[in-house]
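Novice: Sequence first, then the predicted structure, then my questions.
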Amino acid sequence: MTALITPFKNGKIDQESYAKLIKRQIKNGIDAVVPVGTTGESATLTHEEHKICIQIAVDTCKGTATKVLAGAGSNATHEAIEFAQFAQNQGADGILSITPYYNKPMQEGLYEHYKAIANSVDLPVMLYNVPGRTGCDMLPATIFRLFNDCPNIYGVKEATGSIDRCVDLLAHEPNLVVVSGEDAINYPILSNGGKGVISVTSNILPDKISELTHLALDERYIEAKAINDKLYSINKIMFCESNPIPIKAAMFIAGLTPVLEYRLPLTPPSSENLKKIEAVMKTYDIKGF
């Protein structure tokens, strides 16, 4: 699955480029796209823009084998419910819901937050735990409780960067769908029983991330590891500055977006890091449209 960037042009969503990028993902074997997650700069989109991105993704994937796992999180439960219900009404296949950021709820608050979201829709719900971004860590006990109490909560995007956490989750609840949210450790998570990845790098190399994931799921671990090792350099450089600064720069360098534009407070990468990104990219075969 690809955590889609959101291309901008003159301060607005470049809707034409967005649909074009999604078609490229479909063409290169991605199983699902994830609009308006962290990589999509959801924190600086208006509610209307957030909904436009979901709608474009659903419309573009319609009639294909590629699913839409719509970003539908917020630090306010009522807003997360609104996004979840909108995604369902538009025809998304599931939702990805980040832990509330900034207000630092307790574990009971997280439980009630996600229970309310899950009860508001019929869609499958994937939890999203990324404490480095949110200041909030959803502990395994809370994840297990939600998994057992809410039939449509089926898995978690695990982005703590901890292999130990992934082992803990799957050792105690093997039926939980654990998805890698950290490109550098996609292979270790998959080989430990993870069921997929939500990737930043697959914006630029969807074919390679797809191949890696499917090889691992087919238990062809040596081949999968070889790809993961080859991708290590680009996976690391994509986080030389805050995501999605490097990946958007890479997409522009590759000619996949017409302009390089961010929403403040995000800014373009430093000239030094831009040169590093460009140098690393030269070692990979990046498919065009």
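Specialist: Nice, thanks for sending it over.
Novice: contacts, neighbours, all on C-alpha from now
Specialist: Noted.
Novice: and H172, how many neighbours?
Specialist: 12 (other Cα atoms under 10 Å).
Novice: what about the helices in the stretch 101-250 of the chain?
Specialist: With DSSP state H, counting those that start in this stretch as the criterion, the stretch 101-250 of the chain has helices at 107-120, 131-134, 140-149, 163-172, 186-191, 206-217, 221-230, 232-237, 245-253.
Novice: Are there helices or strands packed against the longest one, and which ones?
Specialist: Here helix 107-120 touches helix 77-90, helix 140-149, going by 3 or more Cα pairs under 8 Å, 6 or more residues apart in numbering; DSSP states H and E.
Novice: ok, second structure coming up, stack it against the first:
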Amino acid sequence: MFRGSIPALVTPFRDGMVDEAAFRAFIDWQIAEGSTGLVPCGTTGESATMSIEEHHRVVSVCVEQAAGRVPVIAGCGSNDTMVALQHMRHAQAAGADAALVVLPYYNRPNQDGLVAHFTFLAEQCDLPIVIYNVPARTVTDISVETMGRLAELPTIVGVKDASGVPARASAQRLACGTDFCQLSGNDDMALGFMAMGGVGCISVTANVAPGLCAAFQAACLDGRWSEALALQDRLYPLHAALFSDASPGPTKYALSVTRPGFPTDLRLPMTWPSAASRKAVDEALAHAGLI
């Protein structure tokens, strides 16, 4: 259902508001550069700082602008199951192709709680669900066994795996089946993840280097591993630099360099990256041939 390079889109803010015109132009550029899907209102999109009304508007704009050219996986997660359901119902009405639903954060539910959360959402809304496992942010980690149980539900179709454990791709492939869509959530680990059965990456780096990330994913999917490795070498410093300070600060700084005029305001508590982080981004952009 989903494959290739799928940017977790930044949200352009200007003077405290979402800049819809800039967002639409950014979406067009991403598609023109070869991105094969879009994720609005993910972590990189600063969804934690949006009102529900803003969140829903950003999803709607993304779906409208994509206009069926690529699938839209709308960020719909919350640590409140009912809010997640509200997001999913809106995303479905707006025409999104799937919901990206992060494990409930802060509450720290046990494995039975995770099963109950995702089962309830799947029963109340038939929009396909991609589970988002990112223990570094949520603290909670979904076990392979639990994911296997959830994969039996017809609308739970895949995972964005940001566990930081590349071998999960193999374990989850055995537990969930070969049709379960596994997307890497870590740009720097995507090469190994793809070799073990992944079919794409929900990417931060693709915000800045969509063409290179699309070429990397295409090489992996075609089994052109030497080309993929060369692109990994070219992109790896950028993968690291974009997390050299709190994300998405370094990514918005990179866009300020490569796309002058793009709105790069951050919402508190996010702040502009440090001088050391900006230097790392500059060097990585040069290494990648983007400046």
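Specialist: The structure has been received and is ready for your questions. Model, not experiment: these values are computed from the prediction.
Novice: Pick the most buried one from the helices and strands packed on helix 107-120 of structure 1.
Specialist: Comparing those by mean neighbour count (mean count of other Cα atoms under 10 Å), helix 77-90 ranks first with a mean of 19.
Novice: Give me the contact list for the helix or strand following that one.
Specialist: Moving toward the C-terminus from helix 77-90 of structure 1, the next helix or strand (DSSP states H and E) is strand 94-98. Contacts of strand 94-98 of structure 1 with the rest of the structure, by Cα atoms under 8 Å, 6 or more residues apart in numbering, involve 34, 37, 68-74, 80, 84, 87-88, 123-130.
Novice: Next up, the contacts around the closest residue to T201 of structure 1 other than its chain neighbours.
Specialist: Leaving aside its sequence neighbours, T201 of structure 1 sits nearest to N235 (Cα to Cα, 6 or more residues apart in numbering; 6.2 Å). N235 of structure 1 is in contact with D183, A184, T201, counting by Cα under 8 Å, 6+ apart.
Novice: Would you reformat the helices and strands packed on helix 107-120 of structure 1 as a markdown table and include distance to K27 of structure 1?
Specialist: Listed next are those as a markdown table, based on distance: least, Cα to Cα, whole Å:
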| stretch | distance to K27 of structure 1 |
| --- | --- |
| helix 77-90 | 23 |
| helix 140-149 | 33 |
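Novice: one step back: make a ChimeraX selection of whichever of the contacts of N235 of structure 1 turn out to be buried.
Specialist: In ChimeraX syntax, the buried subset of those is picked out as below (16 or more other Cα atoms under 10 Å):
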select :183,184,201
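Novice: For K104 of structure 1, state which of the contacts of N235 of structure 1 is nearest.
Specialist: D183 (25.8 Å; Cα to Cα).
Novice: residue in structure 2 matching that closest one?
Specialist: With TM-score structural alignment as the criterion, D183 of structure 1 lines up with D187 in structure 2.
Novice: how near is the counterpart of F216 of structure 2 in structure 1 to E219 of structure 1?
Specialist: Alignment note (TM-score structural alignment): F216 of structure 2 maps to L212 of structure 1. Applying Cα to Cα, to the nearest Å, the value for L212 of structure 1 to E219 of structure 1 is 11 Å.
Novice: Comparing these two, which shows the higher neighbour count?
Specialist: Legend: neighbour count by other Cα under 10 Å for L212 of structure 1 and E219, higher for L212 (26 against 13).
Novice: contacting residues for the residue nearest to the more buried one when sequence neighbours are not counted?
Specialist: With Cα to Cα, 6+ apart as the criterion, L212 of structure 1 has its nearest non-adjacent residue at 4.8 Å, and that residue is A224. Contact analysis of A224 of structure 1 by Cα under 8 Å, 6+ apart lists Y187, E211, L212, T213, L215, A216.
Novice: which one in structure 2 is aligned with A224 of structure 1?
Specialist: Applying TM-score structural alignment, one finds that A224 of structure 1 aligns to A228 in structure 2.
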